[in-house]
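Novice: 3D model of this:
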Amino acid sequence: MKKVTFYIMQESKNGTEASMPQHHILACKLAGEFYQQGQRVYIHANDESAANQVDEYLWQLDANSFVPHNLQGEGPRNGAPVEIGFQPPCHRYQVLINLHDQTPQFAVNFNQIIDFVPHQDGLKQQARERYKHYRQTGLQLLTVNVE
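Specialist: The predicted model follows:
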């Protein structure tokens, strides 16, 4: 059965957001874990700027944590193991990591979907809407609290 895992974010310890949102950093970490398991991952961002930010973050990881990735439309013909974009993916992936405010229409094409509940009220409400949509679609829903 296809499943959706929501990671529930807590307010950052210092009370301020870093230059990149916590859930984007966690998304990069999870993409690396899925890559290590041999799974292909598509990270869906809100827009080109957000996709570029995730791309830059992945390039800054140390050599031991390197995740082969590319922005959508770049890289090898069949795509890298991890692709970052803001349009529907052109290749097949097992895992969708959703950083978009809305539920992507193509989400049902993935076996596993990762989504996030940021601690900010407006973003939290958008996450509730995505949760409802996934539930109405009949997907198995799980939640994980992030400390």
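Novice: for the rest of this, base every contact and every neighbour count on C-alpha atoms.
Specialist: Noted.
Novice: which residues touch the spatially most central residue of the chain?
Specialist: Geometric centre of the chain, nearest residue: residue 97, 2.6 Å, by C-alpha atoms, centre = their mean. By C-alpha atoms under 8 Å, 6 or more residues apart in numbering, the contact list for residue 97 reads 27, 31, 41-44, 113-115.
Novice: tell me which of these is nearest to residue 63?
Specialist: residue 31 (15.4 Å; C-alpha to C-alpha).
Novice: wait, isn't that closest one in contact with residue 82?
Specialist: Yes: contact criterion C-alpha atoms under 8 Å: residue 31 and residue 82 qualify, at 7.0 Å.
Novice: who has more neighbours out of those two?
Specialist: Applying other C-alpha atoms under 10 Å to residue 31 and residue 82 shows that residue 31 carries more neighbours, namely 28 against 24.
Novice: now the nearest residue to the more buried one once chain neighbours are set aside: how far from residue 16?
Specialist: Distances taken as C-alpha to C-alpha, 6 or more residues apart in numbering place residue 41 nearest to residue 31, at 6.5 Å, with adjacent residues excluded. The spacing between residue 41 and residue 16, counted by C-alpha to C-alpha, to the nearest Å, is 29 Å.
Novice: next, the second sequence, to be compared with the first:
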Amino acid sequence: MQTVTFYILNKNITHNKLTPTETFACKIAIIKWREGNRILIICNNNNQAININTALWEYEINSFIPHDLIKNKKIEKNIPILISSQYHKIKTQNVLLITLITQNIKFSHNFNNVIELVPNDELSKQWARQRYKEYKKIGATLITVKTYEKK
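Specialist: The predicted model follows:
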């Protein structure tokens, strides 16, 4: 059964020049990787994918986060965090999908575990509500988490 977690993001959480969504994508990817997950991060466009890739190189000064961009449909099987701006056919078993895409994407139904990041603006929330309904229609277990900036 598919589990989808929607994270409603706080506008104020940022890291360097990243948007709040990109910042949280890096943070949650690192957490989930340390829990033993393989991860695919799907971005809105190539620039966002490059931003995420760069940020993961710099996110923690004292540690290495193993990741890479998917290039020319060549997928490195041993890299635990893959980043792309488009879907690539991969074995989705045991892969956690983190999606930054605001509009509906059909391939997310292929993954057992999905993290949907929802920026804190009305248009993004409307798209997220639509995706929520789609997941509910197929019987996914749905979880909603509101993030807050730590003081």
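Novice: which residue in the second structure aligns with residue 50 of the first structure?
Specialist: Alignment note: residue 50 of the first structure maps to residue 48 in the second structure; criterion TM-score structural alignment.
Novice: assign a three-state SS to its match, would you?
Specialist: helix (DSSP: H, G, I helix; E, B strand; the rest coil).
Novice: OK, contacts around it?
Specialist: Residue 48 of the second structure neighbours (C-alpha under 8 Å, 6+ apart): 22, 85.
Novice: could you tell me the end-to-end distance of stretch 68-80 of the second structure?
Specialist: 9 Å.
Novice: quick check: buried residues in that stretch?
Specialist: Neighbour counts using 16 or more other C-alpha atoms under 10 Å place 68-70, 80 of stretch 68-80 of the second structure among the buried residues.
Novice: identify all contacting residues around it.
Specialist: 33, 37-39, 49-50, 53, 66-67, 81-84, 88.
Novice: again, 6 Å this time
Specialist: By C-alpha atoms under 6 Å, 6 or more residues apart in numbering, the list of residues contacting stretch 68-80 of the second structure from outside reads 38, 67, 82-84.
Novice: helices of the first structure, start to end?
Specialist: Remark: helices assigned in the first structure by DSSP state H are 22-36, 48-59, 121-137.
Novice: tell me the angle the second one makes with helix 22-36.
Specialist: Spelled out, that is helix 48-59 of the first structure. 60 degrees (axes from the mean of the first three to the mean of the last three C-alpha atoms, to 10 degrees).
Novice: helix 48-59 of the first structure vs the second structure, mean deviation?
Specialist: When the second structure is superposed, helix 48-59 of the first structure averages 0.8 Å from its matched positions, counting by mean C-alpha distance after the TM-score superposition for the first structure.
Novice: one more: the first one?
Specialist: In the superposition against the second structure, helix 22-36 of the first structure averages 1.1 Å from its aligned positions (mean C-alpha distance after the TM-score superposition for the first structure).
Novice: so that helix matches what in the second structure?
Specialist: With TM-score structural alignment as the criterion, helix 22-36 of the first structure aligns to 20-34.
Novice: and the matching stretch, which residues are buried?
Specialist: Those would be 20-26, 29-30, 33, for stretch 20-34 of the second structure by 16+ other C-alpha under 10 Å.
Novice: also stretch 106-113 of the first structure?
Specialist: 107-108, 110, 112-113.
Novice: same thing with stretch 115-124 of the second structure?
Specialist: Under 16+ other C-alpha under 10 Å, the buried positions of stretch 115-124 of the second structure are 115-120, 124.
Novice: again with stretch 40-49 of the second structure
Specialist: Those would be 40-43, 48-49, for stretch 40-49 of the second structure by 16+ other C-alpha under 10 Å.
Novice: do you know how far the nearest residue to residue 14 of the second structure once chain neighbours are set aside is from residue 111 of the second structure?
Specialist: The spatially closest residue to residue 14 of the second structure, leaving aside those adjacent along the chain, is residue 20, at 4.9 Å (C-alpha to C-alpha, 6+ apart). Using C-alpha to C-alpha, we find residue 20 of the second structure at a distance of 24 Å from residue 111 of the second structure.
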